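Trainee: sequence? don't have it. structure:
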């Protein structure tokens, strides 16, 4: 039996509706600018040639819906981003659209919490976004809903801060569908069960402060919530 110098990090996993076994998270991919109105509010445009991505560390970034997390260090401009989460259920590599669609195991709600000022630093200085995006506790995730029989068309996606609606759109507004994202991403990675994808956020992102309560949802999926505690 292998001996370790210290206790390895525990596996982070998500509950699945109707199943006793949980879904272990291995990698987190996030799609940038997948809603045209959000791209515009951020001063950019949608790249219609292909989707593009950033990543988060599953061990440190995963936070379960309903938790209270401290306002993170190193920022004075911490933003919410409400997103559809796609959980991969089959190994796919260089997949076509049909194969990519078949590889979708489940859907959920997610929050991509972002140090916007640190992300802007990266943009301004042509540096990586890690300090802005790969934040501890910044991938807030709900219980997953199996994808079989769950159609995405027309479903509302929304977010509230302290009960006031800040984001309100439909999944039809996504530029790249989940199958298109998986197909494209699988030409760069051997995607595996345990990989999850946050598919981008609608317009209306903005800052939150310690004490704020964030809630949100997508029609038919488990709703999401996060409370921000005092800064560390």
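Mentor: Cool, the structure landed. All values reported here derive from a predicted model rather than from experimental measurement. Numbers count the residues shown, from 1 in each chain.

Trainee: every contact and neighbour count from this point should use C-alpha atoms.
Mentor: Will do.

Trainee: tell me which helix or strand comes right after the strand ranked longest in the chain.
Mentor: Counting by DSSP state E, the longest strand found in the chain is strand 104-112. Downstream of strand 104-112, the first helix or strand assigned by DSSP states H and E is strand 114-115.

Trainee: which strands and helices sit next to that next one?
Mentor: strand 78-80, helix 130-133 (3 or more C-alpha pairs under 8 Å, 6 or more residues apart in numbering; DSSP states H and E).

Trainee: relative to residue 104, which of those is closest?
Mentor: helix 130-133 (24.4 Å; C-alpha to C-alpha).

Trainee: tell me which other helices or strands the helix or strand just after that closest one touches.
Mentor: The helix or strand immediately downstream of helix 130-133 is strand 139-141, counting by DSSP H and E. Applying 3+ C-alpha pairs under 8 Å, 6+ apart, we find strand 139-141 packed against strand 62-64, strand 104-112.

Trainee: could you pull out the buried residues of stretch 54-61?
Mentor: Judged by neighbour count using 16 or more other C-alpha atoms under 10 Å, the buried positions of stretch 54-61 are 55, 56, 57, 58, 59, 61.

Trainee: the structure to be compared is supplied as follows:
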């Protein structure tokens, strides 16, 4: 609860003292990537003005790599995974047929390479593929946010007012920390939120002080 109160205080004081368009809250165990400001500048000028992003409650700038894999209950990620297989399956099949001197591809071969590429991408890790998006700010992706973790959050000013009001009406407790509270607002209040991929900060904290036990797990 104290963490949530501090978070609300930071939001409200930022609104009161600076009259900003956006508020960027970065926690003390998050280190910004070198390209964070160039990417944010591009997002401000070219992406966040779009209707479906304009009224977002918040934008997450970090999501744990272990939760960025394809095997997660997020429909958009499953569609991305299927699209990867549908693209790489025919490409790898054509390359194989040319290298092996085969007359033409078969649907079995296409299906094999599609499944092979999907399995390989999951084993290697989706977050490694996301690193290719760092080549240019325009390649960064903005997708619907999922639960967990708030090392770096971007709030439009109007949304920050709504978020602070919502959070004041909630009481955090063990198992219902501020990140869960923020995520609960999306369904409870009909709000939208998004996450920027790949991450724009690195989370350097090893343990959470909110987990009160003698053998804390690594984050």
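Mentor: Structure received. Quick caveat: nothing in here was measured; it's all calculated off a predicted structure.

Trainee: need the TM-score from the superposition.
Mentor: With the length set by TM-score structural alignment, normalised by the length of the second structure, the two chains reach a TM-score of 0.24; 97 aligned residues with a C-alpha RMSD of 6.1 Å.

Trainee: returning to what we had before: of the buried residues of stretch 54-61 of the first structure, closest to residue 24 of the first structure?
Mentor: Within these, the smallest distance to residue 24 of the first structure is 9.8 Å, found for residue 58 (C-alpha to C-alpha).

Trainee: longest helix in the second structure, by residue count?
Mentor: Ranked by residue count and defined by DSSP state H, the top helix of the second structure is helix 75-100.

Trainee: show me which positions of it end up buried.
Mentor: Those would be 77, 81-82, 84-86, 88-90, 92-94, 96, for helix 75-100 of the second structure by 16+ other C-alpha under 10 Å.

Trainee: for the residue lying closest to residue 101 of the first structure once chain neighbours are set aside, the count of nearby residues, please.
Mentor: Excluding its sequence neighbours, the residue lying closest to residue 101 of the first structure (C-alpha to C-alpha, 6 or more residues apart in numbering) is residue 179, at 4.9 Å. As a burial measure, residue 179 of the first structure scores 20 neighbours (other C-alpha atoms under 10 Å).

Trainee: coming back round to it: looking at the helices and strands packed on strand 114-115 of the first structure, which is closest to residue 68 of the first structure?
Mentor: strand 78-80 (14.3 Å).

Trainee: please, where are all the strands along the second structure?
Mentor: With DSSP E as the criterion, the second structure has strands at 22-26, 30-32, 58-60, 141-144, 152-156, 193-197, 201-203.

Trainee: and residue 123 of the second structure, how many residues sit next to it?
Mentor: Neighbours of residue 123 of the second structure using other C-alpha under 10 Å come to 11.

Trainee: whoops, I mixed them up, residue 105 of the first structure
Mentor: 20.

Trainee: ok, it to residue 160 of the first structure distance?
Mentor: 28 Å (C-alpha to C-alpha, to the nearest Å).

Trainee: ok, residue 107 of the first structure next?
Mentor: Counting by C-alpha to C-alpha, the gap from residue 107 of the first structure to residue 160 of the first structure is 20 Å.

Trainee: residue 169 of the first structure now?
Mentor: Residue 169 of the first structure is 12 Å from residue 160 of the first structure, by C-alpha to C-alpha.

Trainee: quick one: which of the buried residues of helix 75-100 of the second structure is nearest residue 52 of the second structure?
Mentor: Once C-alpha to C-alpha is applied, the member of the buried residues of helix 75-100 of the second structure that ends up nearest residue 52 of the second structure is residue 77, at 18.7 Å.

Trainee: pick the most deeply packed of the helices and strands packed on strand 139-141 of the first structure.
Mentor: Among these, strand 104-112 has the highest mean neighbour count (mean count of other C-alpha atoms under 10 Å), at a mean of 26.

Trainee: on the three-state scheme, residue 59 of the first structure is what?
Mentor: At residue 59 of the first structure, secondary structure determined by DSSP: H, G, I helix; E, B strand; the rest coil is helix.
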